[in-house]
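A.B. asks: Only the shape, not the letters, is given here:
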């Protein structure tokens, strides 16, 4: 090969190496969040779990298209995993939907009839907890959390 041919090939070789290195670059950091749910009063129904980054929709994650949500059968102890969770600030809400009707049933329209739980064991007073009481930060490392179910009745 002549010197001019080698010079012409250098940009192509550099581009090919750049593509090769990009293909093997580490993926964006994403964590696994493992939640152990305790103190269910029965193994009836399901536990609905959601995790959101949106303060204005918490604890009703259905309005967040990017929320992590799942439904698992109720049991003595439940483990829930959310995979590929991007770093950020999140809050978790759980509902023990004992009659599996998809909603949080209430007594006299106010007090919850079914169990509930929130990240950071956020307190429930006369309404669902504030975002600031439930929010926690997820980085690139996986985390294990425990959420205790609570029942008003």
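C.D. replies: Structure's in. What do you need? Worth saying up front: this structure is predicted, and the values here are computed from it rather than measured.

A.B. asks: CA only for contacts and neighbour counts going forward, please
C.D. replies: OK.

A.B. asks: biggest strand in the protein by residues?
C.D. replies: When the chain is parsed with DSSP state E, its longest strand is strand 88-97.

A.B. asks: Could you pull out the buried residues of it?
C.D. replies: For strand 88-97, a neighbour-count test (16 or more other Cα atoms under 10 Å) marks 89-97 as buried.

A.B. asks: Repeat that for stretch 47-67.
C.D. replies: The neighbour-count check on stretch 47-67 (16+ other Cα under 10 Å) flags 47-55, 58-61, 64, 67 as buried.

A.B. asks: which one of the buried residues of strand 88-97 sits closest to residue 40?
C.D. replies: Of all the buried residues of strand 88-97, residue 96 has the smallest distance to residue 40: 7.7 Å, by Cα to Cα.

A.B. asks: show me what contacts that closest one?
C.D. replies: Contacts of residue 96 were listed using Cα atoms under 8 Å, 6 or more residues apart in numbering, and they are 40, 45-48, 74, 114-116, 149.

A.B. asks: Out of the residues you listed, flag the one nearest to residue 27.
C.D. replies: The nearest member of these to residue 27, counting by Cα to Cα, is residue 48 at 29.8 Å.

A.B. asks: from the chain's centre, how far out does the helix or strand where the closest one lies sit?
C.D. replies: Element membership for residue 48, per DSSP states H and E: strand 46-52. Strand 46-52 has its C-alpha centroid displaced from the chain centroid by 8 Å (Cα atoms, centre = their mean, to the nearest Å).

A.B. asks: Which elements pack onto it?
C.D. replies: Applying 3 or more Cα pairs under 8 Å, 6 or more residues apart in numbering; DSSP states H and E, one finds that strand 46-52 makes contact with strand 68-73, strand 88-97.

A.B. asks: Second structure for comparison follows:
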């Protein structure tokens, strides 16, 4: 008798687990520290280290939006549960690249998921990776401006 009652319960648990695995998630990125409302915020979402953070052509998704408010919000939709990293720039002159001076120091704002400390170069994928699970994952990225723009 106990086994007869256990079979439907196990069946329901397996159904719920498989249904949950098929759900896609959204990643909401809240961008803080925007210094001015010029240009665009451009974000690239990576699911692996290849290309991260600079090669947006290797990104899973990329998006640029006009700066309209602070904090600014971007949403990456229909993601499978897993680890992702976001690289973004405040593209003040809207030319599609992170501009830098003759010493290679960025002249526009930039940021990464997990807000890793940036001293001598961009972070690695694993330093910026966040777990996306459930229907929506919210993260905050603080823009950094090295030359005060």
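C.D. replies: Received the coordinates, thanks. Predicted model, so just to flag it, every value in this text is computed and none were measured.

A.B. asks: on that earlier part again, between the helices and strands packed on strand 46-52 of structure 1, which one is closest to residue 32 of structure 1.
C.D. replies: Using Cα to Cα, those put strand 68-73 closest to residue 32 of structure 1, at 11.4 Å.

A.B. asks: quick one: buried residues of that closest one?
C.D. replies: For strand 68-73 of structure 1, by 16+ other Cα under 10 Å, it's 68-69.

A.B. asks: and that strand, what does it pack onto?
C.D. replies: Packed next to strand 68-73 of structure 1, using 3+ Cα pairs under 8 Å, 6+ apart, are strand 46-52, strand 78-85.

A.B. asks: C-terminal to the longest helix belonging to structure 1, what's the next element?
C.D. replies: Of all segments of type helix in structure 1, defined using DSSP state H, the longest is helix 3-23. Downstream of helix 3-23 of structure 1, the first helix or strand assigned by DSSP H and E is strand 31-38.

A.B. asks: Nearest spatial neighbour of the residue nearest the centre of structure 2, chain-adjacent residues omitted?
C.D. replies: In structure 2, the centroid-proximal residue (Cα atoms, centre = their mean) is residue 86; its distance is 3.1 Å. In this structure, residue 86 of structure 2 finds its nearest non-sequential neighbour in residue 45, 4.7 Å apart by Cα to Cα, 6 or more residues apart in numbering.

A.B. asks: where's the alignment partner in structure 1 of the one you found relative to residue 82 of structure 1, distance?
C.D. replies: Aligning on TM-score structural alignment places residue 45 of structure 2 opposite residue 51 in structure 1. Separation of residue 51 of structure 1 from residue 82 of structure 1 (Cα to Cα, to the nearest Å): 9 Å.

A.B. asks: So for those two, which residues contact both of them?
C.D. replies: What both residue 51 of structure 1 and residue 82 touch, as defined by Cα under 8 Å, 6+ apart, is the set residue 68.

A.B. asks: which SS state does whichever residue in structure 1 pairs up with residue 120 of structure 2 fall under?
C.D. replies: Alignment note (TM-score structural alignment): residue 120 of structure 2 maps to residue 126 of structure 1. Classification of residue 126 of structure 1 using DSSP: H, G, I helix; E, B strand; the rest coil returns coil.

A.B. asks: likewise residue 7 of structure 2?
C.D. replies: helix.

A.B. asks: same deal with the one 5 residues further on?
C.D. replies: Using three-state DSSP, the structure places residue 12 of structure 2 in helix.

A.B. asks: neighbours of it, just the number please.
C.D. replies: 11 (other Cα atoms under 10 Å).

A.B. asks: same check, this time on residue 21 of structure 2
C.D. replies: Residue 21 of structure 2 has 13 neighbours, counted by other Cα under 10 Å.

A.B. asks: State the distance from it to residue 15 of structure 2.
C.D. replies: 10 Å.
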